[in-house]
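Asker: Let me see the structure of the following:
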Amino acid sequence: MGAALAVCAWLRGAAVTAICGPGVRCRFPAGVTRVEVTSAAEMFSAAADIWPGMDMGFFSAAVADFAPERPADGGLGKYKKSGAPEGFSIAFAPNPDILKSLAASRRPGQRVLGFAAEIVPDMESLLPLARLKLERKGADVVAANPVNAGHGAFGAEGASMAVVDRTGHGEIWSLKNKADIAWDLCSWLLRI
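Answerer: I've put the predicted structure just below:
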């Protein structure tokens, strides 16, 4: 979805920087600047660096809420059974909330599109969840995808979603191609 949004914005004449995690394997047009990251912390840092100069932010990455903490020894060696016959535990720490942090630090005129991945019994259940995320994160528009088994929003060519904005308007979109979704989301963000 993020790649479709980047290409859509570029086609509309925007200067685009796409911050891509390891799962993004697509090629962008030559005019799109690509920044590679491998962790949520790197993604936050890269986004925070460019955010002050952007007019819009599309926060489409499905960043995990938590990441494993590095062990005290750095975690660079091999762990042998003889050194931990009872096994060992892994601690997790919260990842930075990229959407909420950058939405809170925006300057007047910057617009924010956020995404939510939700497990829901039906599409109508997405609207209130999208509204909650919109309020909690401080976005202008939130697009929520069902990620139940069989809905495959991640890596699929299309998606169904519920979209809400800060004016209170909300819609449910049936399965559409992600290029069409990107165009419609950009249009929505431009008109609010």
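Asker: contacts, neighbours, all on C-alpha from now
Answerer: Noted.
Asker: Just say helix, strand or coil for the residue of the chain most remote from its centre.
Answerer: Note on the chain: the largest C-alpha distance from the chain mean falls to residue 82, namely 41.4 Å (CA atoms, centre = their mean). Following DSSP: H, G, I helix; E, B strand; the rest coil, residue 82 is assigned to helix.
Asker: Would you quantify the distance from it to residue 24?
Answerer: Counting by CA to CA, to the nearest Å, the gap from residue 82 to residue 24 is 39 Å.
Asker: Please enumerate the helices of the protein.
Answerer: Applying DSSP state H to the chain gives helices spanning 2-11, 40-50, 98-104, 126-137, 178-191.
Asker: Kindly present the ones you listed as TSV, with separate columns for mean neighbour count and distance to residue 71.
Answerer: Compiled in TSV, the helices of the chain are given as follows (neighbours: other CA atoms under 10 Å; distance: least, CA to CA, whole Å):
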stretch	mean neighbour count	distance to residue 71
helix 2-11	20	33
helix 40-50	17	17
helix 98-104	19	24
helix 126-137	20	31
helix 178-191	16	40
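Asker: Quick one: closest of those helices to residue 56.
Answerer: Residue 56 lies closest to helix 178-191 among the helices of the chain, at 8.7 Å (CA to CA).
Asker: From the contact counts, what lies against the closest one?
Answerer: Applying 3 or more CA pairs under 8 Å, 6 or more residues apart in numbering; DSSP states H and E, we find helix 178-191 packed against helix 2-11, strand 111-118.
Asker: how about this one, so we can line them up?
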Amino acid sequence: MSKPRVVLGVGGGIAAYKACEVLRGLTESGHDVRVVPTEAALNFVGAATFEALSGHPVHTGVFTEVPEVQHVRVGKEADLVLVVPATANLLAKAAHGLADDLLTNTLLTARCPVAFFPAMHTEMWEHPATRDNVALLRSRGMVVTEPDSGRLTGADTGKGRLANPAEIVDLAKLLLARPDALPRDLEGVRVVISAGGTREPLDPVRYLGNRSSGKQGYALARVAAQRGADVTLVAAHTVALPDPAGAVVEHVSTAEELRQAVHAASRSADVVVMAAAVADFRPANRAEHKIKKSDDQPDPVITLDRNADILAELVQNRRPGQVVVGFAAETGDEHGSVLDHARAKLKRKGADLLVVNAVGDGKAFGTEDNSGWLLGADATEKPLPLAPKAELASTVWDAVVSFMKR
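Answerer: Here you go, the predicted model:
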């Protein structure tokens, strides 16, 4: 099978160096990437770097390889076009159909999904001209993602920072698998998502926890933000993951801290998704000092108290019209299959939707891919084939949008 063909356009902003990380991430995952920079981009990263990482020659103008009609061929042959970073100038040119170099010609000739990943100062991103250009591009079916917030050029901070390269690679793979995966159908929808695994301390050193990495919850937040939602992500022990662009992230540790944060955020939310793996129990007593091993003392006995059922509380206290989505990590046993346990849990909890993952033997926790079933309160059951977690997240949001339209 031929490799997916990706055109990586690079704009002339300081974040151009991060395009090298995107390029490497795509090539190492089996994509054929052709880099098309602007002349300004080459002031930040030389053509030789892009050529070495991609294995393709790099050109900026339309007067090279003229017999091959390169300014038309590059866009027509692509399966996906990315612009990283998309400067205010590039967004303006694309919105108004200007074609004064190879990249802008490619944007006009491409008939595949086109995604812009903006990077600029906050004032430029918020300027009415830029906002109008973004809206115009989106109205034409192009993807213009929300930038991240954080440190910009110099001492400035704010919204306008380029999304993390790993996030860009994930979204690129999602668009190749599902070109329609990022519609702006969650505009104005307030979403709360929990992610990761809580930890219940035994002493200053040890804790009760689980193997959840938070990757699925982060994928849900990432996709929701790029579909236009106002996202609050409550994250438990996910420090290895970069915050999703466009989301407000609150980091917590214990089940009770997560409970308080989710309840506070959900009071004004339209959708609440409980993707975190919350500890069912906590030690009844936390030792003030590290518990020592001792040959002349009996082994300690740990008494556990039950933690609150956060999902059940959310269902009981939800606002009118609020959609509540639960997650269930299940294993089959002598009492029933994974689906049997999941159906009983959905009925018991009262959520609108329940995502069910079979866990164990390298499944779900800590992996890049996920699978399972999506159960509805209306007795619908949709299989979720094994796929990258961003694809599963997109399917979940499709179901949420459909549920909200009822």
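Asker: rewinding a little: dump the helices of structure 1 into TSV; add distance to residue 169 of structure 1 as well.
Answerer: As requested, those are exported to TSV (distance: least, CA to CA, whole Å):
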stretch	distance to residue 169 of structure 1
helix 2-11	21
helix 40-50	28
helix 98-104	20
helix 126-137	10
helix 178-191	11
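Asker: What is the equivalent residue in structure 2 for residue 2 of structure 1?
Answerer: Counting by TM-score structural alignment, residue 2 of structure 1 corresponds to residue 217 in structure 2.
Asker: follow-up on the earlier one: out of the helices and strands packed on helix 178-191 of structure 1, which comes closest to residue 152 of structure 1?
Answerer: Closest among these, once you apply CA to CA, is strand 111-118, at 10.6 Å.
Asker: which residues touch that closest one?
Answerer: For strand 111-118 of structure 1, the external contacting residues (CA atoms under 8 Å, 6 or more residues apart in numbering) are 55-62, 99, 103, 126, 130, 133-134, 139-148, 189.
Asker: Quick check: chain neighbours aside, which residue is closest to the residue mapped onto residue 28 of structure 1 from structure 2?
Answerer: Taking TM-score structural alignment, residue 28 of structure 1 has residue 243 as its aligned residue in structure 2. Among residues not flanking residue 243 of structure 2 along the chain, residue 249 sits closest, at 6.9 Å (CA to CA, 6 or more residues apart in numbering).
Asker: and the gap between the one you found and residue 233 of structure 2?
Answerer: 5 Å.
Asker: Which one's more surrounded, those two?
Answerer: Neighbour count, other CA atoms under 10 Å: between residue 249 of structure 2 and residue 233, residue 233 has more, with 26 against 18.
Asker: what does residue 267 of structure 2 align to in structure 1?
Answerer: When structure 1 is aligned by TM-score structural alignment, the residue opposite residue 267 of structure 2 is residue 52.
Asker: Repeat that for residue 319 of structure 2.
Answerer: Counting by TM-score structural alignment, the partner of residue 319 of structure 2 is residue 107.
Asker: Would you map the strands across the stretch 101-250 of structure 2?
Answerer: 114-118, 143-144, 148-151, 157-161, 190-196, 200-201, 207-208, 230-236, 247-252 (DSSP state E, counting those that start in this stretch).
Asker: which residue numbers in structure 1 go with the fifth one?
Answerer: So the one you mean is strand 190-196 of structure 2. Counting by TM-score structural alignment, strand 190-196 of structure 2 pairs with no residue of structure 1.
Asker: Can you name every helix or strand that that strand contacts?
Answerer: On a contact count with 3+ CA pairs under 8 Å, 6+ apart, strand 190-196 of structure 2 meets helix 215-226, strand 230-236, helix 255-266, strand 271-274.
Asker: Distance-wise, check residue 159 of structure 1 relative to residue 30 of structure 1.
Answerer: With distances taken as CA to CA, residue 159 of structure 1 is found 27 Å from residue 30 of structure 1.
Asker: ok, now residue 105 of structure 1?
Answerer: According to CA to CA, residue 105 of structure 1 and residue 30 of structure 1 sit 30 Å apart.
Asker: if you count what's nearby, which of those two comes out ahead?
Answerer: Set residue 105 of structure 1 next to residue 30 and count neighbours by other CA under 10 Å: residue 105 wins out with 12 against 7.
Asker: Identify the residues contacting the residue nearest the centre of structure 2.
Answerer: Nearest to the mean C-alpha position of structure 2, counting by CA atoms, centre = their mean, stands residue 222 at 2.6 Å. By CA under 8 Å, 6+ apart, residue 222 of structure 2 lies in contact with 244-247.
Asker: quick revisit: the match of residue 319 of structure 2 reaches residue 51, doesn't it?
Answerer: No: contact criterion CA atoms under 8 Å: residue 107 of structure 1 and residue 51 do not qualify, at 9.5 Å.
Asker: Which one's more surrounded, the two?
Answerer: Shown here are residue 107 of structure 1 and residue 51; by other CA under 10 Å, residue 51 has more neighbours (18 against 14).
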